[in-house]
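> what follows is a protein structure lacking sequence information:
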């Protein structure tokens, strides 16, 4: 993996439920020596964040999985992968598993 920063955006209904998961993913990235910027945002702010940030992948909380195609349309032809967070990993707040999911989309 290259040393360039990987930017992973988590997206959920209000951006609140993913904040603990972000913290756990950051801890996992630090342990694995992965240079990553991981943050959460509410689904309503996705378009804005796509303009402001250099995002590599977007992971949706399982509760907003119905927005997957809508988010993919917003991404358009940008080289950004979009997926739904594994429900079990999300429920367990398993930062390492969700980080691996995001990194596997990027690489």
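In hand now; what should we look at? Everything numeric here is computed off the predicted structure, so don't read it as measured data.
> only C-alpha atoms from now on, for both contacts and neighbour counts.
OK.
> chain center to stretch 95-107, what's the gap?
Between the centre of stretch 95-107 and the centre of its host chain there is 9 Å, according to CA atoms, centre = their mean, to the nearest Å.
> buried set for it?
Burial within stretch 95-107, assessed by neighbour count using 16 or more other CA atoms under 10 Å, is assigned to 95, 96, 97, 98, 99, 101, 102, 103, 105, 106.
> give me the element the third one is part of.
What it means is residue 97. helix 95-106 (DSSP states H and E).
> put this next to the previous one:
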């Protein structure tokens, strides 16, 4: 099972995106585990994830996340439009494409 980490600020809007991504994964028949955590908790799961996506509101923290991940897996910023529209399908597709 693939594991996606979404890095967020407080996690309220990101948890909604997680739900939308889980719905999209079910439709697609993909088994996936999606976590949404603030950057302060990233290090605790850094070795367990296959890709890290940052919410647009924390894009400035990408260098810090890059340091934590140390090149082990892809780290990208979620498209602002997809995030704003809570387009779980598009964000899931992006994550899956980065994993492969």
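Structure's in. What do you need? Only a predicted model underlies this, so the values are computations on that prediction, with no experimental measurement involved.
> what is the nearest of the buried residues of stretch 95-107 of the first structure to residue 59 of the first structure?
Using CA to CA, the shortest approach to residue 59 of the first structure within the buried residues of stretch 95-107 of the first structure belongs to residue 102, at 7.1 Å.
> where along the first structure do the helices fall?
For the first structure, the helices defined by DSSP state H cover 19-31, 46-52, 68-75, 87-91, 95-106.
> what lines up with residue 49 of the first structure in the second structure?
Residue correspondence to the second structure (TM-score structural alignment): residue 49 of the first structure is matched to residue 45.
> how much space separates its match from residue 90 of the second structure?
In this view, residue 45 of the second structure and residue 90 of the second structure are 24 Å apart by CA to CA, to the nearest Å.
> which residue is the nearest non-sequential neighbour of residue 20 of the second structure?
residue 88 (4.5 Å; CA to CA, 6 or more residues apart in numbering).
> that neighbour -> the first structure?
Under the alignment (TM-score structural alignment), residue 88 of the second structure pairs with residue 95 of the first structure.
> doesn't residue 18 make contact with its match?
No: distance between residue 95 of the first structure and residue 18: 10.3 Å, which falls outside the contact criterion (CA atoms under 8 Å).
> if we can go back for a sec, what is the most widely separated pair among the buried residues of stretch 95-107 of the first structure?
Checking the buried residues of stretch 95-107 of the first structure against each other with CA to CA, the farthest-apart pair comes out as 95 and 106, at 16.5 Å.
> circling back to that earlier point, mean per-residue distance, the helix holding residue 97 of the first structure versus the second structure.
Helix 95-106 of the first structure: mean distance to aligned residues in the second structure after superposition is 0.4 Å, counting by mean CA distance after the TM-score superposition for the first structure.
> so which elements touch that helix?
In terms of contact count using 3 or more CA pairs under 8 Å, 6 or more residues apart in numbering; DSSP states H and E, helix 95-106 of the first structure is assigned the packing partners strand 6-12, helix 19-31, strand 57-60, helix 87-91.
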